[in-house]
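Asks: Show me the folded form of this:
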Amino acid sequence: MNILVTGAAGFIGAHCVLRLLRDGHDVCGLDNFNDYYDPQLKHDRVAWVKDQVGEFPLAHIDLTDASAIDELFQLRRPDVVIHLAAQAGVRYSLENPRAYVDSNLGGFLNILESCRHHPVKHLIYASSSSVYGANQRTPYSVQDGVDHPLSLYAATKKANESMAHSYSHLFGIPCTGLRFFTVYGPWGRPDMSPIQFAKAITENQVLRLFNHGEHARDFTYIDDIVESIARLVERPPRPIPDWNREQPDPATSLAPWCLYNIGGQHPVALRTYVALLEKHLGRTARIELLPLQPGDVLNTCADASDLARATGFQPRIELDDGLGRFVDWFLDYYAHPIVHAPLAAESQRRSL
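Replies: Next up, the predicted model:
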């Protein structure tokens, strides 16, 4: 199939592009290579993919550039769009809220408009477990309400689900939303805990644990995320004619729209997570316990049974195994960083 992956230089995006190319799909990537974190890591991810599967078209475009996105859709005519690009991070949304409105709302609208005017067979987009917010009933089910987000980031992801539903209803666009649960693994984002914690431990810096280390998280290894996406590509949702309007299921619809959780279904206490990192790194952490931070969710746990029924697959890589793979990459990458000159934006446009 002809597939467009946005956020192709990102953590999940790069892994996704690699898998889809290996599966024989015709893949085009899109990324703006912004400086939310060091863009060199994004270029290194792209180089890693190309080293394994060769060149692939990659457009240097910002989500807010509606005309450039529309031009890309006209040129590539994708059958499937996997929309992973977004302004990420819960804590950064407290400092720079407009970035989330511009990228996660305005940018997603541009993707939806292009899917409307250049019809696609399936739009898969990234949501987040953060949408569950103040909900304390676990495991989190896609049948649960998500009316109390605790951060602007979570609110934009909740809005994305509603925006996708409206376009699915109005224009018949098959849309699948994926609520990711704490994704980790090689090539991860440096603002997330695996790299932050691993750096603190290896450099003998103080490791700050908020909520006094009492959090629990449902960690999901990157390969399980990518396997789920790969299986969903050719499984667009269908309308449910007998959908109950009086007792509506929040995860399905009269429109061709649905939601899935993708999580390991085995929440791990934060202190256990740190202990596993210590084991694989062979070092002991210097820990400082701090109060709960604004926007943080206490505990997460996914009910991924709907995903299993739809695809025959559910995440299966245990945290101990996954962290071992992550640490192997972490020690190698930060000891021997790849050096690649960033490609100019214009040359990337011409590569299409």
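Asks: When you work out contacts or count neighbours from here on, use the C-alpha atoms and nothing else.
Replies: OK.
Asks: Tell me who's in contact with the residue of the chain positioned farthest from its centre.
Replies: For the chain, the residue at maximal distance from the C-alpha centroid (C-alpha atoms, centre = their mean) is Glu246, at 32.6 Å. Contacts for Glu246 (C-alpha atoms under 8 Å, 6 or more residues apart in numbering) come out as none.
Asks: Assign a three-state SS to it, would you?
Replies: Using DSSP: H, G, I helix; E, B strand; the rest coil, the structure places Glu246 in coil.
Asks: ok, it to Trp257 distance?
Replies: 18 Å (C-alpha to C-alpha, to the nearest Å).
Asks: Here is a second sequence; please produce its structure as well for comparison:
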Amino acid sequence: MEKLKGSSTVLITGSSGFIGYHLSNKLIKLNYKVIGLDNMNNYYELNLKKTRLNNLIKSNNFIFENIDLKNMSDVKNLFEKYDFDVVVNLAAQAGVRYSIENPYAYLDSNLTGFLNILEACRAYPVKHLLYASSSSVYGGNKVAPFSTNHNVDHPVSLYAATKKSNELMAHTYSHLYDIPTTGLRFFTVYGPWGRPDMAYFSFTKDIIEGNPIKVFNHGKMERDFTYIDDIVEGIVKLIPRAPEKNPDWDESKDELGSSFAPYRVYNIGNNQPVQLMKFINVLEEKIGKEANKQYMEMQPGDVMRTYADVSELERDIDFKPSTSIEDGLGKFVDWYKEYYNVKL
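Replies: The predicted model follows:
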């Protein structure tokens, strides 16, 4: 892959999280020096985060810092301590449904935390800031596939609103302070070492243990499930591609995911939506056990469909997600059985 000029030190926030763990592992193998930041909160099973971290710290190319992004003095000290080339901000309070129950958690992590990262990148300039956005910014949009040229002003959860806010904040700092920023609208990422609060993880646990699973909207939703290795490949290819200013940018004819500022937003998804019932059927097949399904109405904050238009990513970095739902869920179930020592 194309190397960054000068130092190759990357800060990954949320490094003990699902995507952060896999990205850290990949960059370590590519001989980057990775500084991992995480506050090790207990939003989900802490032992899983600790095991991810223990795997990472075995490498001489990885240094861990236990820091909460909402503490600006700690963030400032971190940027003083290391000379970062690139920052990949994956730390966030995740979860659409959790944002309905605990809205204030999202202000601290997703808004204050991200502002502190932007301020640090302003005070200690970096070559590129990449950050996690989400497919949830498309809200109630009906036109599919979802394109970065579509309006995203109608979120249906506070989580989605904070992710849209991150994109607006990043654009402001790109414009005012020439910080090259790239936003990544992730589409339902899944795979080994995943998040226990995600449906595929909890479904697997419940099917194995013989507990009923809740199938919302009677299984008539579609998700653009994207395997973790495809996501990581996309991020790694984007790291050396810092956006540049385009003073001739014109919103009437140019892509809305770009700007006159050094700013870019991409969809990063599989480009192949799968109906929830098909997803469950594949999971049953890989586990070798039928689920006890409880059919439920649509949950507040949920959307009917996610479907990523990734044509810009294909054009710019030759991004081609290649993992089928059958292969991806098979790998996840194999990992789950090994990690939790499941005997069926």
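Asks: in stretch 24-39 of structure 1, what's buried?
Replies: Asp26, Val27, Cys28, Gly29, Leu30, Asp31, Asn32, Phe33, Pro39 (16 or more other C-alpha atoms under 10 Å).
Asks: what do we get in structure 1 for Val86 of structure 2?
Replies: Matched across to structure 1, Val86 of structure 2 falls on Val80, judged by TM-score structural alignment.
Asks: what's the answer for Glu312 of structure 2, then?
Replies: Using TM-score structural alignment, Glu312 of structure 2 sits opposite Asp306 in structure 1.
Asks: Contacts only, for that match.
Replies: Contacts of Asp306 of structure 1 by C-alpha under 8 Å, 6+ apart are Tyr260, Asn261.
Asks: Kindly confirm my reading that it is in a strand.
Replies: No: under three-state DSSP, Asp306 of structure 1 sits outside any strand and is assigned helix.
Asks: In structure 2, mark out all the strands, start to finish.
Replies: 9-13, 33-38, 62-66, 86-89, 128-134, 181-186, 189-190, 212-216, 222-223, 226-227, 263-268, 274-275, 292-296 (DSSP state E).
Asks: Present those strands as TSV; the columns should include distance to Phe79 of structure 2.
Replies: Below are the strands of structure 2 laid out as TSV (distance: least, C-alpha to C-alpha, whole Å):
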stretch	distance to Phe79 of structure 2
strand 9-13	9
strand 33-38	11
strand 62-66	12
strand 86-89	10
strand 128-134	13
strand 181-186	17
strand 189-190	29
strand 212-216	44
strand 222-223	38
strand 226-227	32
strand 263-268	22
strand 274-275	42
strand 292-296	47
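Asks: Show me what Tyr44 of structure 2 lines up with in structure 1.
Replies: Using TM-score structural alignment, the partner of Tyr44 of structure 2 in structure 1 is Tyr37.
Asks: Test my guess that His212 of structure 1 contacts Leu290.
Replies: Yes: when contacts are counted by C-alpha atoms under 8 Å, His212 of structure 1 is listed as touching Leu290 (5.2 Å).
Asks: And Met163 of structure 1? What does it align with in structure 2?
Replies: Using TM-score structural alignment, Met163 of structure 1 sits opposite Met169 in structure 2.
Asks: tally of neighbours for that match?
Replies: 16 (other C-alpha atoms under 10 Å).
Asks: The corresponding residue of structure 1 for Gly140 of structure 2 - nearest residue in space that isn't next to it in sequence?
Replies: Matched to structure 1 by TM-score structural alignment, Gly140 of structure 2 sits across from Ala134. Take Ala134 of structure 1 and drop its neighbours on the chain: the residue closest to it by C-alpha to C-alpha, 6 or more residues apart in numbering is His148, 5.6 Å away.
Asks: residue contacts, the residue nearest to Tyr100 of structure 1 when sequence neighbours are not counted?
Replies: Nearest residue to Tyr100 of structure 1 in three dimensions, chain neighbours excluded: Gln87, at 5.6 Å (C-alpha to C-alpha, 6+ apart). Taking C-alpha under 8 Å, 6+ apart, we find Gln87 of structure 1 in contact with Ala99, Tyr100, Ser103, Asn104.
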